[in-house]
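A.B. asks: what follows is a protein structure lacking sequence information:
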């Protein structure tokens, strides 16, 4: 803040190079000639070992693939090893279950053997791979609930060269994802209204194209074998990591678990190494699918919008806190009714200069959407500098309006949740 005030006192000149610096009260004051103050809020390193390591790997592989994406390989060595390691992980769980069952059945009446078998069965059940499930706390839409939305998804899926989805889950955050649920691996598209509501119709088409592109391009981590193995290893690590060491017994337990904990950590790191390159490739190809479906321009604009996700999260929290601070049910209802419109208007008012700054920050930090994505600035460069696609799927005002009408109930419900949850945190 002091640096920004000094610029104003110096006639809007950069204290580093003397260049003229525009000042906008809502946004960071910075110099595009020398990058002074371009990143005043650089985050602290991620204290979580796995996440920090994954982000470093994501940046490394993202840069390599940007330089040479190349044709998609067939069965590469890393993919084969990843599948083999994943089968070993699942085999351990199966071995625990089989051994426990045999001890219970064959060891009946032989001392503590049935008890040991029951313990092994309980451990196997706790560590078993989980199938995805539909959420029970957010709206879940099926085809009869939103036919125009599913029609749009089907058209984008045809461009991506894959099938559509069985359900659409509506959430409140600024995110989107695809996954499977149930033993039959039905497909689910998750749409966070914090992201959906700040996008134009072409950008929404590009968003759906990107997510469905994960199904089309064989993202290894989303597969039933490798994906479930990663989940299992994370669960094993959770059970092997004590919450605290407040007494002697907990310290002893911590030391006893050290060897298996480090073994699991090593397996998780190895499986990350073996799969991350393929996942990075899938992200770049999903961006290409987004460009083909919604246009290259819309796909690049979508990636710019992703840079605003922290601002969206802050804006939603601010809206809800203000509504709660005013007091009364009427103020909260008014906030709920206008929440998404105010959010969209706020994001629409962001000037191009702020996007330019955020793109520079993304380059400096090696920003990734998460620890499995390539750096955002490299993704945007590929979309902007690669083949320029026109939109294969159109979403005009009439179609966008019809889809918005189908989402009315879900929007109202999630607006209520946003206001209610922030109020509960006060």
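C.D. replies: Great, that's in hand. Keep in mind that this is a model prediction, so the values were computed, not measured.

A.B. asks: C-alpha only now, for contacts and for neighbours.
C.D. replies: Will do.

A.B. asks: look through the protein and tell me its longest helix.
C.D. replies: In terms of residue count, the longest helix belonging to the chain (DSSP state H) is helix 258-294.

A.B. asks: for it, packing partners?
C.D. replies: helix 49-67, helix 77-106, helix 147-160, helix 201-216, helix 224-240, helix 296-306, helix 376-385 (3 or more CA pairs under 8 Å, 6 or more residues apart in numbering; DSSP states H and E).

A.B. asks: what's the helix or strand following the third one packed up against?
C.D. replies: On the C-terminal side of helix 147-160, the nearest following helix or strand under DSSP states H and E is strand 167-171. Using 3+ CA pairs under 8 Å, 6+ apart, the elements in contact with strand 167-171 are strand 140-141, strand 186-192.

A.B. asks: and the longest one, which residues are buried?
C.D. replies: By neighbour count on 16 or more other CA atoms under 10 Å, the buried set for strand 186-192 is 187, 188, 189, 190, 191, 192.

A.B. asks: now swap in stretch 371-387 and tell me
C.D. replies: Within stretch 371-387, the residues that count as buried by 16+ other CA under 10 Å are 371-380, 382-384.

A.B. asks: what do you get for stretch 126-141?
C.D. replies: Buried residues in stretch 126-141, counted by 16+ other CA under 10 Å: 127, 128, 129, 132, 139, 140, 141.

A.B. asks: same deal with stretch 109-123?
C.D. replies: In stretch 109-123, counting by 16+ other CA under 10 Å, buried: 113, 114, 115, 116, 117, 118, 119, 120, 121.

A.B. asks: what's around residue 64, how many residues?
C.D. replies: Residue 64 has 14 neighbouring residues, counting by other CA atoms under 10 Å.

A.B. asks: contacting residues for residue 127?
C.D. replies: By CA atoms under 8 Å, 6 or more residues apart in numbering, the contact set of residue 127 is 93, 232, 235, 236.

A.B. asks: putting a second one here so we can go through both:
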């Protein structure tokens, strides 16, 4: 059944206004918001996630006001909270270093006695707490510069337009997301989620790349090497000190002994969250501005709208995967995976404006964000629309888009087959 055949017209049971709806999506009333949230709101689980979501809403409007009235120079630079977060992170690393030094010293002076045992214990404790830099996963699907010169050339052009260094490695996966991070101390990694990439227009793709590269230009403290590794170390401490469930008498005593250090680690994690949350969300706003400069305000806003309906990407992939698996009970072939990305793009293109508007209103009501570390999406969109519209610094004509598509051809086929074979979340 076509999208046009799915259209319905009915009066609102609440206010009587005419509702033009699509059967594939929630039927709601734009006049009185009847049935705006038929399933209620989704609650985030976990204390840390709840804290992040609360901070995202708390800081969102204040940051929107600050960034709306400040000039470009005032928007950048390190904040006091960021400096304090660095100080805490360095202290965490110093404790780990002290464990290493203390362990080595005890091994040297122990000379085969009890002190050597204590030294080994200190070193064993320090090992999992060491600062761990990001490494490329062994199963990562890497696109090299030789294999995708046109894609890298586009990324390089966007980086040059934004005044930052380009990336060293591009990885493509099957998540509806995109991200940047550091490999080791200096190498830059860009991860592109093919499901998200496939549903964007060419200019929205440039906006996505501009947003991710923008994170390198504005000092996102939480994802830096120093604070990021300290955060991982504290999380490891917190895991080691977690209370034992249904403890024996001995284990109950251990729980009591661990109580004070566990509170201390929890307090440090919370403090780091408080110190870095505002900077992290500020970084997202600035990355959105970078997306607009690279691809135009219109494309950046279009990207924001797509992010509002990323849940439909996963839902559609589930439907496509299940349909293809039901075609045959045997082994999945390349033929079964054909057309997955085209079907996904077609569905996303058919989403009516009424569904986007419903998601915006739900977001305004509850502060929808991509995740707990991002500002509310409607505020991000509002900041872009409230600023003076800017044209694109980088564009991609049909030929360039075609060349990039050809470079991604083998990866598209391989990921389509993997999704159909192993499932959406594989």
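C.D. replies: Right, received. Where do you want to start? What you are looking at is a predicted structure, and each value in this text was computed from that prediction instead of being measured.

A.B. asks: TM-score for this pair?
C.D. replies: TM-score of the superposed chains, computed with TM-score structural alignment, normalised by the length of structure 1, equals 0.93; 414 aligned residues with a CA RMSD of 1.9 Å.

A.B. asks: coming back round to it: and of the buried residues of stretch 126-141 of structure 1, the nearest to residue 40 of structure 1?
C.D. replies: Of all the buried residues of stretch 126-141 of structure 1, residue 40 of structure 1 sits closest to residue 139, with 38.4 Å by CA to CA.

A.B. asks: that closest one corresponds to which position in structure 2?
C.D. replies: Aligned counterpart of residue 139 of structure 1 in structure 2: residue 141 (TM-score structural alignment).

A.B. asks: verify the stated contact: its match with residue 172.
C.D. replies: Yes - with contact defined as CA atoms under 8 Å, residue 141 of structure 2 reaches residue 172; the gap is 5.7 Å.

A.B. asks: quick one: the aligned residue in structure 1 for residue 284 of structure 2 and residue 276 of structure 1, what's the gap?
C.D. replies: Mapped onto structure 1 by TM-score structural alignment, residue 284 of structure 2 lines up with residue 283. Residue 283 of structure 1 sits 10 Å away from residue 276 of structure 1, going by CA to CA, to the nearest Å.

A.B. asks: could you do residue 83 of structure 1 as well?
C.D. replies: Applying CA to CA, the value for residue 83 of structure 1 to residue 276 of structure 1 is 13 Å.

A.B. asks: who's more crowded, these two?
C.D. replies: Set residue 83 of structure 1 next to residue 276 and count neighbours by other CA under 10 Å: residue 276 wins out with 25 against 20.

A.B. asks: list the contacts of the more buried one.
C.D. replies: Counted by CA under 8 Å, 6+ apart, residue 276 of structure 1 has contacts 57, 58, 61, 372.

A.B. asks: what of residue 23 of structure 1?
C.D. replies: Residue 23 of structure 1 neighbours (CA under 8 Å, 6+ apart): 8, 12, 29.

A.B. asks: what of residue 107 of structure 1?
C.D. replies: 113, 114.

A.B. asks: residue 377 of structure 2 too?
C.D. replies: By CA under 8 Å, 6+ apart, residue 377 of structure 2 lies in contact with 304, 308, 363, 367, 368, 369, 370.

A.B. asks: check the spacing between it and residue 275 of structure 2 real quick.
C.D. replies: 21 Å.

A.B. asks: stretch 77-95 of structure 1: average distance to aligned residues in structure 2?
C.D. replies: For stretch 77-95 of structure 1, the mean distance to aligned residues of structure 2 following superposition is 1.1 Å (mean CA distance after the TM-score superposition for structure 1).

A.B. asks: which residues does stretch 48-64 of structure 2 contact?
C.D. replies: Contacting residues not belonging to stretch 48-64 of structure 2 are listed as 44, 270, 273-274, 277-278, 281-282, 367, 371-376, 379-380, 383 [CA under 8 Å, 6+ apart].

A.B. asks: that one aligns to what range in structure 1?
C.D. replies: Using TM-score structural alignment, stretch 48-64 of structure 2 pairs with 50-66 in structure 1.

A.B. asks: would you mind getting the average deviation of the matching stretch from structure 2?
C.D. replies: Following the fit onto structure 2, the mean deviation recorded for stretch 50-66 of structure 1 is 0.8 Å by mean CA distance after the TM-score superposition for structure 1.

A.B. asks: report the buried residues of that stretch.
C.D. replies: By 16+ other CA under 10 Å, the buried positions in stretch 50-66 of structure 1 come out as 54, 55, 57, 58, 59, 61, 62, 63, 65, 66.

A.B. asks: great, nothing more from me.
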